[in-house]
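In: please work out how this folds:
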Amino acid sequence: MSLDLQQLTVYSEDRSQVLLSRASCRIEARQLTLLLGASGAGKSSLLNALGGLNPAIEGRIEYDGIPLWEGRRPSPTVLHRIGMVFQFPEQQLFARTVEGEFTYSLRPLKLSRDEMRQRTEQAMQEAGLPLTLLDASPFDLSGGQKRRVALASTLAARPEWLLLDEPTAGLDPASASSFIRRLEAMKARLSGGIVVATHDLEMLLPVADAVILVANGEILARHTVQALFEQPELLTKAGLALPAGMKLAEALRQQGILLPPGPHSAARMAALLHELAPYGKQAAGKEPAFGGGPIQKASFAGQPGARNAGEAAAGNGLSGAPGPLLPDHDGRERSAVAEGPDAKASGTAPTTGTAHAKTADFTPNHPGQSQSRWAARLDPRAKWIYIVLVSCGTLLQTAWPGLALAALATAFSVRVAGLTRRAWYPVTRPLLFFTLISFVFSGMHWGHEGTGWGAFVPAFSFSAAWATLFNLSQIWLVMMLGLILPATTSPFRMQKGIEQLLGIFRRLRIPVDALALAASLLIRFIPMLGREAQRFARIARSRGKRMTKSGGLSWRELPAMILPLLISVLQLASDLSQALESRGYTLTGKPRTSSLRLQLQRRDVQVMLTGLLLLLALLSLRLLLE
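Out: Got it, this is the predicted structure:
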């Protein structure tokens, strides 16, 4: 059994960007495989593609030889073999009760009531949760209990393959260690395998079987964990810093101390270091207490008085090499010697975490993409004035030729701004449907033929229908123009543009700063709502196993995501208000400093003049048509 990727290319949902390019590899069953890479490398994109959540792909994904996709839909047979747990799984709970969470996950399997109850109780017991919680609301549980419920409800479906996204994120060391032990137990039970996208190398490398290195939207290589420890430079090529244990092992190796091969947990590394005591004595050939082979050589030659391997390494000029890692009370490693300024000067990456390497921009030949970058550099005031001028010209039209010219001007503006169909269609779709319905109903009326009630017959007035279509089309074009500003302007530049544009009203004691901040937050919050909705839609698709064509969300899953989406939005609003208060925005009337002062450039003047010319052209056409 295996999971095979063949020339897999993953796009963003609007297909404007390549997230992963021509990836091919095999993930073996009964193994724990880690997806490793810097932030933005493509790990989560790959994981979502493996879960059938991103239809914008090319190439093939096969589970044990069965294609994941059947035309434009994921295969239900394969989906039922996949269990996926997202980052912060406690946020993926939907139901009114804990038992309802299990029912939601098991419903696609069409099990009997007794079988569902048996699986639910077994999963609860394996997760260490009392059965008395089944009637409780999942939102009343502690954070740790929510996470265990989310994982248990996924495992109750008994998937063959388990996909995890940052499973240890937000866990304290004791909880993370407990989760790792359960992960090892899961691997022994699954007939498929476990794939984990993670940054937590310290906790997961010692229990992993293989790693897939992802960088800049490409799979660099697949290695065994043993090979990774023998060639630590592979992590550096992937934009990752070496974990503390690997750095220490490398420092010891350079001093002639060869530890047993393979990854070492914190406890095992502590035991191996203990074999070096008393400091400076030979330990060659001695079997370490935790097994795994003897320490081949223990020599601090040339370092008289060095008390430990960390000092020896520092004495030999190994800049950035950590001191010995001692077992902390929580089971994690900690360095006995803090990294000093020399570590920064040498450019050494932190001992844990991810090196923030700049990722390449994998952008296909997408219409308007280069112009979008150009539009983003424009002064927001210039864009606002351009939009107002063209919108005025559009609303002044009274005939179809004038509206056609306005439509051409709008299409040109949208193309230059780089707005894709995926960017504008979801926003304007309700108005388009409303326009169609209004076109039909505005033209309907009762005609009159003869006398009596039977003389009234349905009729249709095309003149009234076309008039309605004309007016609503003007509104739609103005809406399209209005989308350009938030799509090509960051919230900060938007706020500064409004402040400077309305600055003359400060003398009238109008709270310009507050108005600008409110407008900026509103513009920022709307995209956040969209991103949260997309996130919960992915969760609902994954858990409900119901997908429409092209991986869309079934309407039956919409009620399930409303409550967690609302809770998430309220939490975002609360976090935002706290951030504003901490930064002093509640102190009105106080003078403020600014790190940015917008200055109109030549290109900004050209944009405003273009808008003025379009307004004059539209106005002239209207006068000619009259």
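In: please make it C-alpha for all contacts and neighbour counts, starting now.
Out: Will do.
In: show me what counts as buried in stretch 10-25.
Out: In terms of neighbour count (16 or more other CA atoms under 10 Å), stretch 10-25 has its buried residues at 10, 11, 15, 16, 17, 18, 19, 20, 21, 22, 23, 24.
In: hmm, who's touching that stretch?
Out: The contact list for stretch 10-25 (CA atoms under 8 Å, 6 or more residues apart in numbering) reads 4-9, 42, 45-46, 49, 54-59, 216-219, 222, 362-364, 366, 369, 420-423.
In: end to end on it, go ahead and measure it.
Out: One end of stretch 10-25 to the other measures 14 Å (CA to CA, to the nearest Å).
In: contacts for stretch 501-511, please.
Out: 381, 512, 589.
In: thinking again about what came up before, quick one: which two of the buried residues of stretch 10-25 are the most distant?
Out: With CA to CA as the measure, no two of those lie farther apart than 16 and 24, at 21.9 Å.
In: picking up where we left off before, narrow the contacts of stretch 10-25 to those in helices?
Out: 45, 46, 49, 369, 421, 422, 423 (DSSP state H).
In: just the buried subset of the contacts of stretch 10-25, written out for ChimeraX, thanks.
Out: Remark: buried members of the contacts of stretch 10-25, expressed as a ChimeraX selection using 16+ other CA under 10 Å:
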select :4,5,7,8,9,42,45,46,49,54,55,56,57,216,217,218,219,222,362,369,420
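In: among the contacts of stretch 10-25, which are in strands?
Out: Among the contacts of stretch 10-25, the ones falling in strands (DSSP state E) are 4, 5, 6, 7, 8, 9, 57, 58, 59, 218, 219, 222.
In: here is the second sequence; please produce its structure so I can put it next to the first one:
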Amino acid sequence: MPITIRNLTVYGEDAKAEPVLKDISCSLPKESLTLIIGKSGSGKSTLLRTLGGLVPPGSGELLYDGEPLWRKNRVSRPLLLQSAVAFQFPEHQLFAPTLQREFDYSLKPYRLPKPERLRRTDAAMHSQRLPVSLLDASPFTLSGGQKRRAALAALMAAEAPWLLLDEPSAGLDAKSLTRLREELSRWKEKRSIVLVTHDIDAFLPLADRVLVLAKGELAADLAPEQLYQHPHLLVDAGVGLTPAMELAGALRQAGCALPEGIPAPAGMAAALARRLQAGAGSRHSPDPAPGPGPAVQPPASRQEQPAPPLHTGSGIGMLYQLDAKLKWLVYMLISLGVLLQSSWTGLAASMLIVPVLLLMLQPADRRKLAQLSRPFLYFMALAVFISGIGFATEASVPRLHRVEFDGSRALGTLRRLSVLFEITLLGLAFTLTTSTSAMKQGLEAALRPLKNLGAPVQMLSLAASLTLRFIPLIVEETDRFATIAKARGKRSFRKNQMPVRDLPVFAIPLLLSLFQSVEELILAMEMKGFGSRQREQLPVLQTDKRIGGRALRFGIVIFLLLAGIRCWEQWRGVSGI
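Out: Next up is the predicted model:
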């Protein structure tokens, strides 16, 4: 069952933005191992998830043995069962109380008879060198290595024709990586494998085909041997030469005759030994032996250059370059001005800040801000509706007409929540344009005078900055585990739809991940001496006076305008909230 991709284009959350994948066309043969390589952000994982039916194509076709995977924005369930997806750190996908329940969940979509389920479970456990006695144990009591092998075993038990692996070597030591390579060699004899990786040297000798992505486009589709003959393709794609390629080029330049094809470590070691033996009796090095070609060094124009700094005159540049201390001050000034508003006029005036804020964000952060704001808007709509519901208590009112909706109460709730929503938007924009350490250092510098009064400035600043940063973390982890739940559930679903039956697969790993993040945070705080009586050294931040002065004037002006609207309303006798 080959996979055919024709003019595939995939968009992110915003269909009007630049596509993540652009006009991809290729064919993936069955019973082969295809590598997908490219620099970070090139679209590798998106392509893998599109192959697994987790991301719908914007245009083009994705065919399994001639049959389209997507029909009318819905994935074909029979074809969905033909692939199994493993994300980075598959041990984080475990959720069931016992390992046997993990296998039961993975095999449930295939509707197999019990004897066949048991056979596949035992075979998968044996392939991963795990004793069958562990099936009754909780997966959370296993060691880290056992968890990963158990997660891979649950994946392999489905015996899907296609295995889609995203960075399977992440976090593996040398021994585990060797075992994984051996397993891949066995797997591709019966199944087809698509593997996304940055560890090119580890998997290229096993590959039958290589897809090189660059900026969402297919830069090359070739055999592994051809990639070694044309290493400039990796340089042009921003990946750069692999360590094996660099070593092979250095050995050829030193006169070592390397065997043709992919330079394996054993072959390069043998060539180096021959070179040393040949040069032992002579003080002069022989002429360099001919080979497939010297290593291609990236020309200056091809070397990846750091991104140029944002222009300081633009709104985006000012927002991202502004010192965190001034960001805190401007954020608090504008937030205070928003909190002062008590009427629709003042609220409408303060809301004018939102489009200005959106224009100052980069497109990726703008989309992320919209994604983070969506749950709050749903909550606002529900709260406004509930607040407007009332019940008539008069006995004269018929029972069926006692439920009433008070529009004034609903509007009052909407005004209050709109103020909170705007302040939340400001805080989210702050977090998207500032790192956690910068927020912490900025608040420490702003609260420096309180240090002399004995206030725990460092702890307060850390708590405030982490509170702002924790909301985006929750949203990112939610999206990640929702995708994993969809991959494991193997149910036909529409875009952005989450089956209720998959909630345990999604919620339990999500909570465990958040608990682990909190635990790591506490450990890091303890290691850095938070809470101790040691003298805390507050940072000295450097500020661009021109940008800082412009931002500070902007915050003061906005605050004065909003405060002026509030005073004018009080003078006119406008009632408060």
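In: need the TM-score from the superposition.
Out: Overall, the chain-to-chain superposition scores 0.84 on the TM-score scale (TM-score structural alignment, normalised by the length of the second structure); 559 aligned residues with a CA RMSD of 3.7 Å.
In: turn the ones in helices among the contacts of stretch 10-25 of the first structure into a markdown table, columns for distance to residue 270 of the first structure.
Out: Below are these laid out as a markdown table (distance: CA to CA, whole Å):
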| residue | distance to residue 270 of the first structure |
| --- | --- |
| 45 | 37 |
| 46 | 35 |
| 49 | 39 |
| 369 | 53 |
| 421 | 57 |
| 422 | 53 |
| 423 | 53 |
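In: just these now: which is nearest residue 598 of the first structure?
Out: residue 369 (24.0 Å).
In: so the closest one makes contact with residue 376?
Out: No. Residue 369 of the first structure lies out of contact with residue 376 (CA atoms under 8 Å); the separation is 10.9 Å.
In: how big's the offset between the strand or helix carrying residue 401 of the first structure and the second structure?
Out: Secondary structure from DSSP states H and E places residue 401 of the first structure in helix 400-417. Once the two models are superposed, helix 400-417 of the first structure sits on average 3.7 Å from its counterpart in the second structure (mean CA distance after the TM-score superposition for the first structure).
In: which element is the closest residue to residue 187 of the first structure other than its chain neighbours on?
Out: Distances taken as CA to CA, 6 or more residues apart in numbering put residue 30 closest to residue 187 of the first structure, at 6.1 Å, once the chain neighbours are dropped. Residue 30 of the first structure belongs to no helix or strand when assigned by DSSP H and E.
In: report the contact partners of residue 384 of the first structure.
Out: Applying CA under 8 Å, 6+ apart, the residues contacting residue 384 of the first structure are residue 485.
In: any idea how far it is from residue 608 of the first structure?
Out: Separation of residue 384 of the first structure from residue 608 of the first structure (CA to CA) stands at 9 Å.
In: checking my notes, residue 40 of the second structure in a helix, right?
Out: No. Residue 40 of the second structure: not assigned to a helix; according to DSSP: H, G, I helix; E, B strand; the rest coil it is coil.
In: returning to what we had before: now the buried members of the contacts of stretch 501-511 of the first structure.
Out: 381, 512.
In: let's see which of the contacts of stretch 501-511 of the first structure end up in strands.
Out: With strands taken from DSSP E, there is no overlap with the contacts of stretch 501-511 of the first structure.
In: what's the closest non-adjacent residue to the residue mapped onto residue 530 of the first structure from the second structure?
Out: Under the alignment (TM-score structural alignment), residue 530 of the first structure pairs with residue 475 in the second structure. Ranked by CA to CA, 6+ apart and with sequence neighbours excluded, the top spatial neighbour of residue 475 of the second structure is residue 372, at 6.9 Å.
In: in the helix or strand containing that neighbour, what counts as buried?
Out: In this assignment (DSSP H and E), residue 372 of the second structure forms part of helix 363-388. Buried residues in helix 363-388 of the second structure, defined by neighbour count with 16+ other CA under 10 Å: 365-369, 372-373, 376, 380, 384-385, 387-388.
In: with distance to residue 264 of the second structure added, can I get these in CSV?
Out: Compiled in CSV, those are given as follows (distance: CA to CA, whole Å):
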residue, distance to residue 264 of the second structure
365, 43
366, 46
367, 44
368, 43
369, 47
372, 47
373, 51
376, 55
380, 60
384, 66
385, 67
387, 70
388, 72
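In: of these, which pair is most distant in space?
Out: The widest separation within these (CA to CA) is 34.7 Å, between 365 and 388.
In: longest helix of the first structure, counting residues only.
Out: Ranked by residue count and defined by DSSP H, the top helix of the first structure is helix 512-544.
In: mean deviation of the helix or strand just after it from the second structure?
Out: Per DSSP H and E, the first helix or strand lying C-terminal to helix 512-544 of the first structure is helix 558-582. Compared with the second structure after fitting, helix 558-582 of the first structure deviates on average by 2.8 Å (mean CA distance after the TM-score superposition for the first structure).
In: give me the angle between helix 558-582 of the first structure and helix 512-544.
Out: Per axes from the mean of the first three to the mean of the last three CA atoms, to 10 degrees, the angle that helix 558-582 of the first structure makes with helix 512-544 is 150 degrees.
In: other residues contacting helix 558-582 of the first structure?
Out: Helix 558-582 of the first structure has contacts (CA under 8 Å, 6+ apart) with 91, 92, 93, 94, 95, 529, 532, 533, 536, 537, 540, 586.
In: mind checking which of these are buried?
Out: So, by 16+ other CA under 10 Å, the buried ones in the contacts of helix 558-582 of the first structure are 91, 92, 93, 94, 95, 529, 532, 533, 536, 537, 540.
In: pick the one among these closest to residue 405 of the first structure.
Out: residue 529 (34.3 Å).
In: which non-adjacent residue is nearest the closest one?
Out: Spatial nearest neighbour of residue 529 of the first structure, chain neighbours left out: residue 569 (7.0 Å); criterion: CA to CA, 6+ apart.
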